[in-house]
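Colleague: Here is a sequence with its predicted model. Questions after.
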Amino acid sequence: MMDRLVADRDTLVAVRGVRPGGDDAAESIARAAWSVLAEPGDTVAGALIEALGAVEALTLALGTSVPRTGAAVGSELAARALSEARARWRPRARPGDVRDALCRARDADARLILPGDECWPTAVDDLGPGRPSALWVRGDPELLVRTPRVAIVGARAATGYGEHVAAELAGDLAATGAVIVSGGAYGIDGAAHRAALGVEGATVAFLAGGVDRAYPAGHQRLLQRIADEGALVSEPPCGTAPTKWRFLARNRLIAALGHATVVVEAGWRSGSLNTAGHAATLGRPLGAVPGPVTSATSAGCHRLLREYDAQCVTSSAEVRELWGQSVAAPEDGAHDPDRVRLLDALSTRSRRTVDDLARRSGLATDRVLSLLGLLGLEQVVDVDEAGWRRVPTPAPR
């Protein structure tokens, strides 16, 4: 394919973000071609690329010779596996499809991110041969390497309780510097993305199809906003339709990118449990939000807590503890239990009235006003006509 694929140099420059030299151009084209040829998570393709490099692996993949086991490609890649893989790849080995993918990316203002780039998320390398050969990004690719990153996932058919909790967690975390990672779906995913954007925080959505295809269609405006203010990311190239398999495959990237994964609501057989399983396999901290024992949409979370050693999380502070960012020790005078209760009642995302804070904290209104005055002097809280909120503080990098 390499000798038949002639990519327009301006197109290649547009999707790579830099003017590639000879070797980089060949590598870019080869990895773009691999994203067309192989389905996400194809471990045969991954092992071949790891052993030979993307360019030579592409030549071998589309050739006729079959290397002996234990030769250059390594003992784990048997001749039979390669032969079967070639049968999968060859129907897609059309240079025009690779050119179309690059042109679609250029038209969608998408970038092609490769291993070794400054914005390549090395966290996904933990997937081994199942790691992506490249990533297509609309938006800010720097968010893929900004820290900390937390994956918040859950049911599409979420309840009001679940969406509320997801929004509270995502909003508080994003307001203090965390990147919210999710899948752009209805329900919990959408609530998490919206909350992050609502506090002018950072969010990344992994899509099962190309980054130029808004799916689900009802999230077209949300996904466009994420592309404008955050990042849309996909493993398949532009123009690719989402499929059930690709949804499951993209879950491993969500789990790999997050320093921790939190499942807010999930049914007994929810796809979110697939993401949780990847997180557990990768050794990423896993949290689950409990719900009513009578709620089918929380049955999966309770299963994670009981069977998969997930940590019970009920606040953004507990989510931070998953990746080791424990709450700082209180300063002198900050041990006042009334102060702690009031701080717990405050939100970094929603403004609350004095009466609401008194109800949430269980403190008298006069006591709330007195403490708010002190916290205001310390610039821990601020106020406007809508009420009081806790001032977000940047997370340590």
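Modeller: Yep, that arrived. Residues are numbered from 1 along each chain as shown.

Colleague: okay, CA-based contacts and neighbour counts for the rest of this
Modeller: Will do.

Colleague: which helices and strands sit right next to the helix or strand encompassing A87?
Modeller: Per DSSP states H and E: A87 is located in helix 79-89. Packed against helix 79-89 by the contact rule (3 or more CA pairs under 8 Å, 6 or more residues apart in numbering; DSSP states H and E) you find helix 43-52, helix 54-61.

Colleague: Next up, a structure to set beside the first:
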Amino acid sequence: MTARPDGPDRETLARATLTFCLDGADALMYALIKGAGRASLALELLVDSRQGSPGAGAAANRLNQTFASGLSRWGRKVNAQAMAVFRRAADGWRARLDALPTRRWEGLAPWFTMDGAQWIIAPHTPYWPAQLQDLSTRRDWAAPLCLWGVGDATSLTGCDAPLAVVGSRGATDYGRAVAREVAARAAAAGHLIVSGGAMGADAAAHWGALSAGGDGRTVAVFAGGLNHIGPQSNRRLFDTIVDRGGALVSELCPGTIPEGRRFLLRNRIIAALGAQIVVAQARTRSGALNTAGWGCDLNRMVIAVPGDITMPHNAGCNRLIADAKATILTSVEEIDELVHAPHPPRADDDGPKDADAPDGTDDATGGDAARDDAVASAIRSCMHRRLPATPDAILARCNARDPSHPMTMPQLLARLGAMEADGLIRGGDGVVALAAPPGPGSDGR
């Protein structure tokens, strides 16, 4: 049975209204909400500060103070330039408010949900995929304020470490076949498959996940409002995704046209949702490489499929591998080693895990020895693939193998220091190596 969130609560509706004010992801709005503590207060300040409203001047001053507070809490510098940029942005947001069908935003739920045809979730709601908050780690990035969706909302949280599979729209038979087979294999193991709903490799990945039967769930992320999803040639695919327990999602309001620049912003959501990102095939300039770039910046494991060096369709993936920005996928079966353990999709009544909950004590994870083993295994994985074993690469591999007990960078650095003191590893120039050759049979070249 498809799980749908209840109608949007006041906070979610406020986030939807603020999204309507934006032209895309906006770090300034993220800072304002962070300062206000809740989106509904930020929206009230914006409404009250409109010219001609009673007490508009006082509300504008409080709005500015709230933004400055949020910027500071976010660890950003508050200066005259930042405040001037914010004031210009706020003028634009207030102008957008006038385009709403009514100034009483609390009554806009039917309008924002297309009379219930779509649902909306926000960070405080149980279906929210917590990994999206990684998009707020830099001052020029912003996580979505909310997500619109059609289909089963539990698909977004039914897998702790989804696999994103992307590639060029003009993928060859080879690229489409790899995308489909990788997605089908991972989905059969219970992993959620995330892609962009486009023709070519994206569609092949979605169909691959659906071919896995009852365990095959997939989510398509779109660059416009969900009443503008496309291409139309994939309409049967979109209907099947919904019918099979997956979802179609977007960070943009109904009615938003999917312009070119919005596809690049959409790609950051695909990258953030995935614990690993497989690039099945890509030219040197493609949206798939943009998604891979987001993945690298988010410390996701990027996996690239090599191809014939005489074919421009493969040049992007081959370059990712040559530049040590991606792990090479040498066979479809190898995906089993790069994702977390097989699992059934989480049942509806299990509920998503709380991203802010403690990730367990040393006893729960097996202690320092278990973490040392995981770190050593990650170093061997890098060596085997002839990739530099940097802390970022080690962390990505450790967390890909055990996403239920993720290690943070401070924890990893502490373990690396202890392992170096014990003579287990050696380091230099930001790269780590095992102090002794791997044992027989480990193939740790």
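Modeller: Yes, it's here. Remember, predicted model here, so these are calculated numbers, not experimental data.

Colleague: Could you point out the helix or strand that follows the helix holding A87 of structure 1?
Modeller: Next element after helix 79-89 of structure 1 (DSSP H and E): helix 95-107.

Colleague: before we move on, back to that, any chance of the helices and strands packed on helix 79-89 of structure 1 in CSV, plus mean neighbour count and distance to P141 of structure 1?
Modeller: Below are the helices and strands packed on helix 79-89 of structure 1 laid out as CSV (neighbours: other CA atoms under 10 Å; distance: least, CA to CA, whole Å):
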stretch, mean neighbour count, distance to P141 of structure 1
helix 43-52, 20, 22
helix 54-61, 20, 22
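
Colleague: Now do the helix holding A87 of structure 1 and helix 43-52, the angle between them.
Modeller: 110 degrees (axes from the mean of the first three to the mean of the last three CA atoms, to 10 degrees).

Colleague: Helix 79-89 of structure 1: which residues count as buried?
Modeller: Buried residues in helix 79-89 of structure 1, counted by 16 or more other CA atoms under 10 Å: A79, L82, A85, R86, W89.

Colleague: Quick check: the aligned partner of the first one in structure 2 vs A378 of structure 2, distance?
Modeller: I take that to be A79 of structure 1. In structure 2, A79 of structure 1 lines up with M83, judged by TM-score structural alignment. Between M83 of structure 2 and A378 of structure 2 the distance is 45 Å, computed by CA to CA, to the nearest Å.

Colleague: doesn't I309 of structure 2 fall inside a strand?
Modeller: No - I309 of structure 2: not assigned to a strand; according to DSSP: H, G, I helix; E, B strand; the rest coil it is coil.

Colleague: how about it, what's its partner in structure 1?
Modeller: So, by TM-score structural alignment, I309 of structure 2 is matched to V293.

Colleague: For that match, which non-adjacent residue is closest in space?
Modeller: A299 (7.4 Å; CA to CA, 6 or more residues apart in numbering).

Colleague: Can you show me the strands along the stretch 101-250 of structure 1?
Modeller: 110-113, 135-139, 149-153, 179-182, 202-207, 231-234 (DSSP state E, counting those that start in this stretch).

Colleague: now the angle from the fifth one to strand 149-153?
Modeller: This means strand 202-207 of structure 1. Using the same axes, to 10 degrees: strand 202-207 of structure 1 against strand 149-153 is 50 degrees.

Colleague: what does strand 202-207 of structure 1 correspond to over in structure 2?
Modeller: Going by TM-score structural alignment, strand 202-207 of structure 1 lines up with residues 217-222 of structure 2.

Colleague: For the residue nearest the centre of structure 2, which three-state class applies?
Modeller: Centroid check for structure 2 by CA atoms, centre = their mean gives A272 as the closest residue, at 1.6 Å. Secondary structure for A272 of structure 2, judged by three-state DSSP, is helix.

Colleague: and it, what is it in contact with?
Modeller: Taking CA atoms under 8 Å, 6 or more residues apart in numbering as the criterion, A272 of structure 2 is in contact with Q131, L132, D134, L135, W294, G295, L298, R300.

Colleague: so what corresponds to it in structure 1?
Modeller: In structure 1, A272 of structure 2 lands on A256 (TM-score structural alignment).

Colleague: do you know how far its match is from W268 of structure 1?
Modeller: Applying CA to CA to A256 of structure 1 and W268 of structure 1 gives a distance of 23 Å.

Colleague: V145 of structure 1 too?
Modeller: 33 Å.

Colleague: all helices of the stretch 251-397 of structure 1, in order?
Modeller: For the stretch 251-397 of structure 1, the helices defined by DSSP state H, counting those that start in this stretch occupy 272-282, 299-307, 316-322, 337-345, 354-361, 365-377.
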